[in-house]
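Asks: Sequence first, then the predicted structure, then my questions.
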Amino acid sequence: MSALQKAIRRGEADLATRAAATLLRADPAKLWRRLAGIVVEDIGLADLECVKLVMAATAGKNFRREFGGEHRVAILVVARMCEAKRCRAADDLFISVSYHHELKALRGDIARETLTEHLSRVEGRGALLGASLAALHVSGTRWNGQVAGAAINPKALFAAMRSAGIDYDIVVLGEQGWKRTREALPILLPLVSRARPAGVLPVADDEFPPVIIARNGVPTYWLDGFSYEGKAALARFLRRNTTSNAGFASMLPLSAVPRFCMARSSVLRADWFGDGSSGPAQ
């Protein structure tokens, strides 16, 4: 799955389609669920037509059968995702509301609010960060701020988004994405659209280091900090005497855990964009 997402992110259709075909043979349900997550995480507001395509393709086997079957639809969809412009605004918002130190008090306050108060924040078009935290609580999706036993109502949440005047189609896509994945980012996609700038944003190609092909024929960039091999590689790197490690040591305590998290985050952000935008594009 890591190779699939990294290849889509870099626009490398050959590797992405090969990875999709491999996952389709091994676990078809996992492939369709993962594509629904990737399109929200990596493409999102930059190409809503692509999001619509993926949500349609992941609707069920009957739909895919009408358009040529599992393999044909998977290859067509993944190739289209590789061509799409990319926007990670929903993921940026999720990371901010989940971990930003200046939002610690806000996270605590909203966690203690009632279901009615949460829905009011969403429907009232209040501050984006507060509304996003409230939406995560109402949805019941699993995340680090989830409150055990709290009242949830996903149906009422999406109704509140519509009542708030958020674009109907984007709310539908968010709801479909949430039903497919039960992840946090589809919940935030409609909300982050409220902050979408008008006009056309500049798009530029990033320069990447040379691609190194591993012995198994797969580029080594798929070995991120969320794969077993990537974790092992980062652990070995952190034991070396390097400038990066000296910087991590100056900013973080002796514990290896936060240093590992920073190293993993640094690698992820270096790999975010290929032919992508720095924000939502219209």
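Replies: Everything's here; your move.

Asks: alpha carbons only for contacts and neighbour counts from here, please
Replies: Noted.

Asks: Report the separation between R194 and L188.
Replies: 10 Å (C-alpha to C-alpha, to the nearest Å).

Asks: Neighbour count for the two, which is higher?
Replies: L188 (25 against 13; other C-alpha atoms under 10 Å).

Asks: how much space between that one and A84?
Replies: Taken as C-alpha to C-alpha, the span from L188 to A84 is 20 Å.

Asks: got another, please set it beside the one above:
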Amino acid sequence: MNGPDILASLRANLAQQVQHYISPIPAPLDVSPWLAMALLQKAIRRGHHPFALQAAATLLQLSPDKLWRRAVSIAFEDIGIADLEIVSLVTASLAGKAFRAKIGGEWLVASYLVERMCLAPKCRSADDLLMLSERHPAYEHLRLGLTYGTIPELLALVRSNAPLPKRALALWYAVGSDRCPSPQLRTRKGAPQTVFDDLCEAGHPHTLVEVAREGFRRSGQVLCPFVVLLASQKSEQPAFIEDDDFPPETMCGSLPSWALDVYSREGQQALRRFLGRNCDTARWVRSHVPPVQRIKFLGDILFAVEGGLLRNHYRWPLADELRRSWAIECQGPFCPDAGEIMSMLRIDIQLLNEERQHV
């Protein structure tokens, strides 16, 4: 089948699956869209249906476009190769509001997909690969040098046996860092259609490539082709599923503490207050990190310790190494090994939760 036929088949599959689904009554929260997006993504990572559905209902009420954009981001970022069927279904749902109305309506489709994502096994290897390629000091020369590669040269590197982060950077520049910007990459135009055509010709599963092509077309995220790249590695390595070890949590009004992160105003306020505390984590950050970078730095460490953790975590050796390398080795020049500060924050996170309750 060609690309349009594959997408039509996936949309028909989604329509069939939601046919007998009974959606819950929507219960939106009185929070900002940014808090709702954070809650949605983290609740799905944790498999927490009630919070995820409340967040989805909130976004559908306040900003439906944000809901569908975030849904496809979650599918490629947090589920990825662990459940390619649900990634395909979420991508199929992006056909538009008229399509969703035809198969049951916005809330029925959204709640069905949110519940499926909550239950799905999850793998964040695509995002870990992105962060590693973007930030690891060992690849600084590639982030500069590959800027000048031609599209054929970059695609040859993607097909090669080079280290995975090098292939990922080549793929990133090939689809275009203008479309998928990063402060760590120089801006250049890419050739996305040529890239996805080449992935097909290289032998990657046609359906997966077309799902990634459509996901990229709709979201502009380099995570989409990264999932294709990683899927070719998965079959070579053993895998198992287990829950990550979650730190303590508490309620902050109507929200769980883990919803308040560096990407919301309230989360930043809590981090700022926490940095004024007399605890090991705050003292370490004040001693090692320049003032202007402290909130972002602490937010990244918090993500490694709490925000990026998964229930039904699909683990395999390559993904585990990507996660370890990003979390430990990519936190900036003032922190070449983040193991110590991560351990401190795990111990001090209840103090952070106290601050979260006061914002």
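Replies: Yep, it's here. These numbers come from a predicted model, not from an experiment.

Asks: Between the two ends of stretch 60-69 of structure 2, how far is it?
Replies: Termini of stretch 60-69 of structure 2 sit 11 Å apart (C-alpha to C-alpha).

Asks: do the same with stretch 210-227 of structure 1
Replies: 21 Å.

Asks: and what of stretch 109-129 of structure 2?
Replies: End-to-end distance for stretch 109-129 of structure 2: 30 Å, by C-alpha to C-alpha.

Asks: Output the residue interval of structure 1 matched by that stretch.
Replies: Mapped onto structure 1 using TM-score structural alignment, stretch 109-129 of structure 2 covers residues 73-93.

Asks: And the matching stretch, how far out from the chain middle?
Replies: 10 Å (C-alpha atoms, centre = their mean, to the nearest Å).

Asks: Contacts only, for the residue positioned nearest the centre of structure 1.
Replies: The centre of structure 1 sits closest to E41, judged by C-alpha atoms, centre = their mean, with a distance of 2.5 Å. Contact analysis of E41 of structure 1 by C-alpha atoms under 8 Å, 6 or more residues apart in numbering lists C87, R88, A90, D91, L185.

Asks: again with L189 of structure 1
Replies: V40, G44, L45, A90, I170, V171, G174.

Asks: so which of the residues you listed persist in structure 2?
Replies: Mapping these onto structure 2 (both residues aligned by TM-score structural alignment, their matches' C-alpha atoms under 8 Å) leaves V40, G44, L45, A90, G174 still in contact.

Asks: what helix or strand is P186 of structure 1 on?
Replies: Per DSSP states H and E: P186 of structure 1 is located in helix 185-192.

Asks: Among the contacts of L189 of structure 1, name the buried ones.
Replies: V40, G44, L45, A90, I170, V171, G174 (16 or more other C-alpha atoms under 10 Å).

Asks: Max pairwise distance over these: which two?
Replies: Largest separation among the buried ones among the contacts of L189 of structure 1 by C-alpha to C-alpha: A90 and V171, giving 13.4 Å.

Asks: Which residue in structure 2 aligns with R196 of structure 1?
Replies: Per TM-score structural alignment, R196 of structure 1 is aligned with K234.

Asks: List the buried residues for the match of stretch 109-129 of structure 2?
Replies: So for stretch 73-93 of structure 1, counting by 16+ other C-alpha under 10 Å, buried means 73-75, 77-91, 93.

Asks: Likewise for stretch 1-17 of structure 1?
Replies: Quick answer for stretch 1-17 of structure 1 (16+ other C-alpha under 10 Å): 1, 3-13, 15-17.

Asks: Neighbours of the residue lying closest to G145 of structure 1 once chain neighbours are set aside, how many?
Replies: In space, and not counting its chain neighbours, G145 of structure 1 is closest to S98: 6.9 Å by C-alpha to C-alpha, 6 or more residues apart in numbering. S98 of structure 1 has 18 neighbours, counted by other C-alpha under 10 Å.

Asks: where along the stretch 1-150 of structure 1 do the helices fall?
Replies: 2-10, 13-26, 28-38, 48-57, 61-66, 70-83, 89-99, 104-111, 115-123, 128-139 (DSSP state H, counting those that start in this stretch).

Asks: Select, out of those helices, the one closest to V200 of structure 1.
Replies: Across the helices of the stretch 1-150 of structure 1, closest to V200 of structure 1 is helix 48-57 (C-alpha to C-alpha), at 14.5 Å.

Asks: whereabouts in structure 2 does that closest one align?
Replies: By TM-score structural alignment, helix 48-57 of structure 1 lines up with residues 84-93 in structure 2.

Asks: got it, and stretch 230-244 of structure 1?
Replies: The aligned range for stretch 230-244 of structure 1 is 267-281, by TM-score structural alignment.

Asks: Other residues contacting that stretch?
Replies: Contacts for stretch 267-281 of structure 2 (C-alpha under 8 Å, 6+ apart): 260-262, 282-283, 285-286, 295, 298-299, 341, 344-345, 348, 351-352, 355-356, 358-359.

Asks: from those, which would you call buried?
Replies: 260-262, 282, 285, 295, 298-299, 341, 344-345, 348, 352, 355-356.
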